[in-house]
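Trainee: with the input below, show me the fold.
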Amino acid sequence: MTTARYLVLLHGDEHVWAARDERLRERTDEDHRIFGARCAENGHKIVGGEELQHSSTSILVRRPADGPIQVTEGPFAETAEQLGGLYLVETDDLDDLVQLVGALQRESETAEIRPVVDHSEV
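Mentor: All right, here's what the predicted structure looks like:
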């Protein structure tokens, strides 16, 4: 099987996260440490990742077809779920990565796993 890169996008309700007590936040941090360790054990290589600040800190940049660039403050979507963090993972076993990401999710959280376009052959 060929190794590919996948972006794992972690979505959740920022209000739920803000309401978590310190014990649950520490447990979530531990879940991410375990995720990283299990990825390494199973041959997945995490090559990048970050927790993101609240969506209210985002800056949106748009270019309409017939006008100048528009810059506004975020978030992009009026929805409870926002992008909260990401991992960039190299793996040759997508099915196993899906299982590990699934184990990382809590109630009211969603993860999106998206392949990265490989431009190395260009």
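
Trainee: alpha carbons only for contacts and neighbour counts from here, please
Mentor: OK.

Trainee: the helix or strand containing residue 23 packs against which elements?
Mentor: Remark: residue 23 resides in helix 22-41, with elements defined by DSSP states H and E. Secondary-structure packing of helix 22-41 (3 or more C-alpha pairs under 8 Å, 6 or more residues apart in numbering; DSSP states H and E): strand 45-51, helix 94-104.

Trainee: want to put them side by side, so please do this one too:
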Amino acid sequence: MARYMVLIYGDAQQWDTMTDEQWKAHNAAHAAFVAKAGAQVIDGQQLESVPTATSLRSDALGRINTTDGPFLETKEALGGYYLLEAADLDEVLSLATLLPEVHATHSGVEIRPVVDHG
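Mentor: A predicted model of the protein is given here:
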């Protein structure tokens, strides 16, 4: 079985303005995804909002600089993830269609295989 990282991106302003009812529907969709994926879900978490991010980079002299926020300025931000174990990408794609971010116009999902160094 291979492992896949499902990265969930969206417009943080849209998430911040969701009503309680919208959050309930959103969370119910995630619960349906987790129920369908079952033991294939190795881990998954919602991330704190973009302003809480801290980035590290080195400069030309090798000094490490710490900055507030993500690496890139972008409208869409990483909002959460799932780490799945699946037979192949097709299986992950089938599950990922259950995520509410796939169906919203302000968000999306990226799926990447995890490198196995073993």
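
Trainee: just name the most buried of the helices and strands packed on helix 22-41 of the first structure.
Mentor: Mean neighbours per residue, mean count of other C-alpha atoms under 10 Å, is largest over those for helix 94-104, with a mean of 15.

Trainee: which residues touch the one in the second structure that sits across from residue 119 of the first structure in the alignment?
Mentor: For residue 119 of the first structure, the aligned position in the second structure is residue 117, judged by TM-score structural alignment. Shown in contact with residue 117 of the second structure (C-alpha atoms under 8 Å, 6 or more residues apart in numbering): no residues.

Trainee: now do the SS call for residue 117 of the second structure.
Mentor: At residue 117 of the second structure the chain is in coil, as set by DSSP: H, G, I helix; E, B strand; the rest coil.

Trainee: where's it relative to residue 47 of the second structure, distance?
Mentor: From residue 117 of the second structure across to residue 47 of the second structure, the span is 27 Å (C-alpha to C-alpha, to the nearest Å).

Trainee: go on, residue 106 of the second structure?
Mentor: Distance, residue 106 of the second structure to residue 47 of the second structure, by C-alpha to C-alpha: 17 Å.

Trainee: now swap in residue 116 of the second structure and tell me
Mentor: Noted for residue 116 of the second structure: a distance of 25 Å to residue 47 of the second structure, by C-alpha to C-alpha.

Trainee: the more surrounded of these two?
Mentor: The neighbour comparison of residue 116 of the second structure against residue 47 (other C-alpha atoms under 10 Å) goes to residue 47, with 13 against 7.

Trainee: please report how far the more buried one lies from residue 53 of the second structure.
Mentor: Residue 47 of the second structure is 10 Å from residue 53 of the second structure, where distance means C-alpha to C-alpha.

Trainee: again with residue 12 of the second structure
Mentor: 13 Å.

Trainee: again, but for residue 44 of the second structure
Mentor: 18 Å.

Trainee: how about residue 113 of the second structure?
Mentor: 24 Å.

Trainee: how about residue 2 of the second structure?
Mentor: Distance, residue 2 of the second structure to residue 53 of the second structure, using C-alpha to C-alpha: 29 Å.

Trainee: next one: residue 107 of the second structure
Mentor: Going from residue 107 of the second structure to residue 53 of the second structure by C-alpha to C-alpha gives 19 Å.

Trainee: comparing the two, which residue is more hemmed in?
Mentor: residue 107 (21 against 13).

Trainee: which position in the first structure pairs with the more buried one?
Mentor: Using TM-score structural alignment as the criterion, residue 107 of the second structure maps onto residue 109 of the first structure.

Trainee: same question for residue 78 of the second structure.
Mentor: With TM-score structural alignment defining the correspondence, residue 78 of the second structure maps onto residue 83 in the first structure.

Trainee: that'll do, ta.
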